[in-house]
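Asks: pasted the sequence and its predicted model underneath.
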Amino acid sequence: MSAPHRLDRGHTDDLMTFLAASPTPYHAVANAAERLEKAGFRQVSETDAWDAETAGASASGSGGKYVLRGGAIIAWYVPEGAAPHTPYRIVGAHTDSPNLRVKPLPDIGAHGWRQVAVEIYGGPLMNSWLDRDLGLAGRLTLRDGSTRLVNVDRPLLRVPQLAIHLDRAVSAEGLKLDKQRHLQPIWGLGDDVRDGDLIAFLEEELGLGAGEVTGWDLMTHSVEAPAYLGRDKELVAGPRMDNLLSVHAGVAALTAVAGGSKLPYIPVLAAFDHEENGSQSDTGADGPLLGGILERSVFARGGSYEDRARAFAGTVCLSSDTGHAVHPNYAERHDPTHHPRVNGGPILKVNVNNRYATDGSGRAVWAAACERAGVPFQSFVSNNSMPCGTTIGPITAARHGIKTVDIGVAILSMHSVRELCGADDPHLLANALVAFLEG
């Protein structure tokens, strides 16, 4: 008999809170860590020596553990009696989203306007950033080597669109944006642009002394709050659903199963940074972060290389990322027989050219988890005439030699500053992830 849903529309309410509080990958992992701490998880340091207690396998070290590195977080729970060769069940996701990021020399301006120099991160729908009230958030590194999170979550910047009177062809020929010239936001007036003004402003915001900030990773975000949408509020509009929706669901699923003493697998959440630009970084899925932590967990629990090989051979990863719901105005862009609908349940992503990692045996794992959870799921393939996107799925499978299945939630307006999903799909995904982690 199908298990009842453990999470309901209240999960979606909480997702909206998580999205609003996580304007950057650094904030997302900090908020994830806070939720894990409340569930009994404890942070471990990569620079410390690991033993069974550190890895969470002893009585004194019982409970979940997690590692933070930049904008990535890896969390796991070792159930009682787990052997060193016990396989993992991994929910993989990513914390980054396309946006506008501050350049090393941010203070620019022209014609009486003060502006902030930005660079394009990932592949945003650039038009969606025009005429939005934007905040500024990120990570500041101080002179003593410590870091501070900053979030100016109020209207601070704006990328103004050119009036139609000065571009009469825009309606007929479409909007054409030059990434260098047309996307630099304004944040004030004046001809006296001075180097250091933006960072001095942020130092004042945080109550820091002048010159304390020596490094920064800053990005813009829309300050418009997530909201229910539609006559019956069956939709949710909000920022960064790609892919904080999956990060949030993964945290909820991991904390739901932690404490289970009869789990046949070690449940893991792996939320990486830099998926939107190729995953090749020390915090990306194509880096050594996940493999190193899983290996250290095996060895800290007394395992050998043989145990590590056995554990990885039995491991399955669900790469959870948003996908495309059928668009009512552009249905011809989709495969004619695969039309995922919002609130129809999470999607299974398939591409025979391995842009997604799903194969038939992986489909069976996913189908079994959805059946146990009582969650419907849909299938997604791209139109043969359209290039297919990709995810951390194939990267994870190839780098670690573990079975990986690509899944997610179908949305509209992907890579927009404000995306759209069904209000039921987030909790349907989370319930399926719970069943998957429980085995």
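Replies: Done, it's in.
Asks: going by C-alpha atoms from here, please, whenever you check contacts or count neighbours.
Replies: Noted.
Asks: for V365, grab the count of nearby residues.
Replies: 16 (other Cα atoms under 10 Å).
Asks: now it: closest residue in space that isn't a chain neighbour?
Replies: Excluding its sequence neighbours, the residue lying closest to V365 (Cα to Cα, 6 or more residues apart in numbering) is F436, at 8.0 Å.
Asks: structure two is appended below for comparative analysis:
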Amino acid sequence: MSEPPRFDRGHTDDLMSFLTASPSPFHAVASSAERLEKAGFRQVVETDAWDGTTGGKYVLRGGAIVAWYVPEGAAPHTPFRIVGAHTDSPNLRVKPLPDTGAHGWRQVAVEIYGGPLLNSWLDRDLGLAGRLTLRDGSTRLVNVDRPLLRVPQLAIHLDRSVSAEGLKLDKQRHLQPVWGLGNDVRDGDLIAFVEETAGLAAGEVTGWDLMVHSVEPPAYLGRDKDLVAGPRMDNLLSVHAGVAALAAVSVGNLPSIPVLAAFDHEENGSQSDTGADGPLLGSVLERSVFARGGSYEDRARAFAGTVCLSSDTGHAVHPNYAERHDPTHHPRVNGGPILKVNVNNRYATDGSGRAVFAAACEKAGVPFQSFVSNNSMPCGTTIGPITAARHGIKTVDIGAAILSMHSARELCGADDPHLLANALVAFLEG
């Protein structure tokens, strides 16, 4: 097997391009598929019969992608090595009746998706992106990547209590963006505007999954440009690293079958046909076994030997709020990927899983850090425990340390993306 490439700051440059090209989960999987196609992967359709040929393949379903590489000589019971991630991020999403407004302002009716830092969406130039469903059942991606909407903050002169009591936002009343002027809500006609932008005929769109995004591009930050500020790092940073790692190892003979599983809807519980709590991953893995002539016994053997790294961003220690972190676990940006541990199974890592990740990092020459939550604070969770429980496979929770998680614009170290990708390469190599 030829030596795979090792990633450096060029990987971080490419991550910034990936973030810009992926304003929605649907764009993220399209961007991922484009990169995998260049690496020799081909799309397979779930409604078609699958064959047992070797090589790289992938399945797209909505905002999710599952890709895998079958090396020469892989037996039906060959185990999988999976990198799991998610494509969605907290944001504002367009409601079924999108046109609203008051007092001469045209507005767009939005619903809160996931748990965003609401204040981070105020006074920010916003675009609109997502998926359109047409009358014939086909879909079309759309991306209005220019200043189109804005959620204006109330001037301090009209609410002096903000200085003393802090900003308080009502999710229903205070987050509806403006996008023009008009005295009739029909003047807005958002879907007609989107149809025209996408080059579609009037009335052709019958369904939509649209969301707003910050149009400010990612950028290096700091005196030494050792930080990166940008949108949707939670969790496109992991998706991008997983795609790069899978493409890098998909050559020659491997002891296991490398897989990337990037799911949608992690931010609201993963319970959908494209979420980690749905059947997509299990279906793809089983069909891969059976397409290679395997039996249910082969499937059981393959799953028993499978390991998944659930890669999601985690919390770097915040210099202004260090007391919110565990006093002895302070992950730092540019310190390498973090291993997430929670004994109450909010993360899936156990001691044997730690050993798997430690071995991968040692092989890659990458440092890693440990994260646990402060005992006095609730711990978040990931697709890790869901994946472990649903499929009965060993799962380890890892990720990259960031600040401003769930903000419209997050912050990571400029070296952590390629350190994570190198660790994933070593893991997928088995």
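Replies: Noted; the coordinates are in hand. Please read these numbers as outputs of a predicted model, since none were measured by experiment.
Asks: which part of structure 2 lines up with the longest helix that structure 1 contains?
Replies: The longest helix of structure 1 (DSSP state H) is helix 241-257. Using sequence alignment, helix 241-257 of structure 1 corresponds to residues 233-249 of structure 2.
Asks: so what corresponds to the residue nearest to V365 of structure 1 in structure 2?
Replies: Counting by sequence alignment, F436 of structure 1 lines up with F427 in structure 2.
Asks: what secondary structure does that match sit in?
Replies: Secondary structure, DSSP: H, G, I helix; E, B strand; the rest coil: F427 of structure 2 is helix.
Asks: which outside residues touch stretch 200-209 of structure 2?
Replies: R93, V94, G130, R131, L132, T133, L134, R135, I191, A192, E195, E196 (Cα atoms under 8 Å, 6 or more residues apart in numbering).
Asks: ok, G345 of structure 1 to P376 of structure 1 distance?
Replies: Plainly put, G345 of structure 1 is 5 Å away from P376 of structure 1 if you go by Cα to Cα, to the nearest Å.
Asks: of those two, who's got more company?
Replies: Neighbours per residue (other Cα under 10 Å) separate G345 of structure 1 from P376, with G345 holding more: 25 against 16.
Asks: check contacts around the residue nearest to the more buried one when sequence neighbours are not counted.
Replies: Nearest residue to G345 of structure 1, sequence neighbours excluded (Cα to Cα, 6+ apart): F377, at 4.7 Å. When contacts are counted by Cα under 8 Å, 6+ apart, F377 of structure 1 touches G344, G345, P346, I347, L348, A367, C370.
Asks: cutoff 10 Å now
Replies: With contact taken as Cα atoms under 10 Å, 6 or more residues apart in numbering, F377 of structure 1 is in contact with 340, 343-348, 366-367, 370-371, 407-409, 425, 428-429, 432.
Asks: show me what it lines up with in structure 2.
Replies: By sequence alignment, F377 of structure 1 lines up with F368.
Asks: still on that earlier bit, now the contacts of stretch 200-209 of structure 2 as JSON lines including distance to V185 of structure 2, secondary structure and neighbour count?
Replies: Compiled in JSON lines, these are given as follows (distance: Cα to Cα, whole Å; DSSP: H, G, I helix; E, B strand; the rest coil; neighbours: other Cα atoms under 10 Å):
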{"residue": "R93", "distance to V185 of structure 2": "18", "secondary structure": "strand", "neighbour count": "21"}
{"residue": "V94", "distance to V185 of structure 2": "15", "secondary structure": "strand", "neighbour count": "22"}
{"residue": "G130", "distance to V185 of structure 2": "22", "secondary structure": "strand", "neighbour count": "23"}
{"residue": "R131", "distance to V185 of structure 2": "23", "secondary structure": "strand", "neighbour count": "21"}
{"residue": "L132", "distance to V185 of structure 2": "22", "secondary structure": "strand", "neighbour count": "22"}
{"residue": "T133", "distance to V185 of structure 2": "23", "secondary structure": "strand", "neighbour count": "16"}
{"residue": "L134", "distance to V185 of structure 2": "24", "secondary structure": "strand", "neighbour count": "16"}
{"residue": "R135", "distance to V185 of structure 2": "25", "secondary structure": "coil", "neighbour count": "11"}
{"residue": "I191", "distance to V185 of structure 2": "13", "secondary structure": "helix", "neighbour count": "21"}
{"residue": "A192", "distance to V185 of structure 2": "13", "secondary structure": "helix", "neighbour count": "16"}
{"residue": "E195", "distance to V185 of structure 2": "18", "secondary structure": "helix", "neighbour count": "17"}
{"residue": "E196", "distance to V185 of structure 2": "18", "secondary structure": "helix", "neighbour count": "12"}
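Asks: redo the residues you listed as a markdown table? Include distance to A67 of structure 2.
Replies: Shown next, in a markdown table, are the contacts of stretch 200-209 of structure 2 (distance: Cα to Cα, whole Å):
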| residue | distance to A67 of structure 2 |
| --- | --- |
| R93 | 28 |
| V94 | 30 |
| G130 | 22 |
| R131 | 21 |
| L132 | 24 |
| T133 | 24 |
| L134 | 27 |
| R135 | 30 |
| I191 | 33 |
| A192 | 36 |
| E195 | 32 |
| E196 | 34 |
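Asks: biggest separation within these, which pair?
Replies: Pairwise distances across these peak at 21.7 Å for R93 and R135 (criterion: Cα to Cα).
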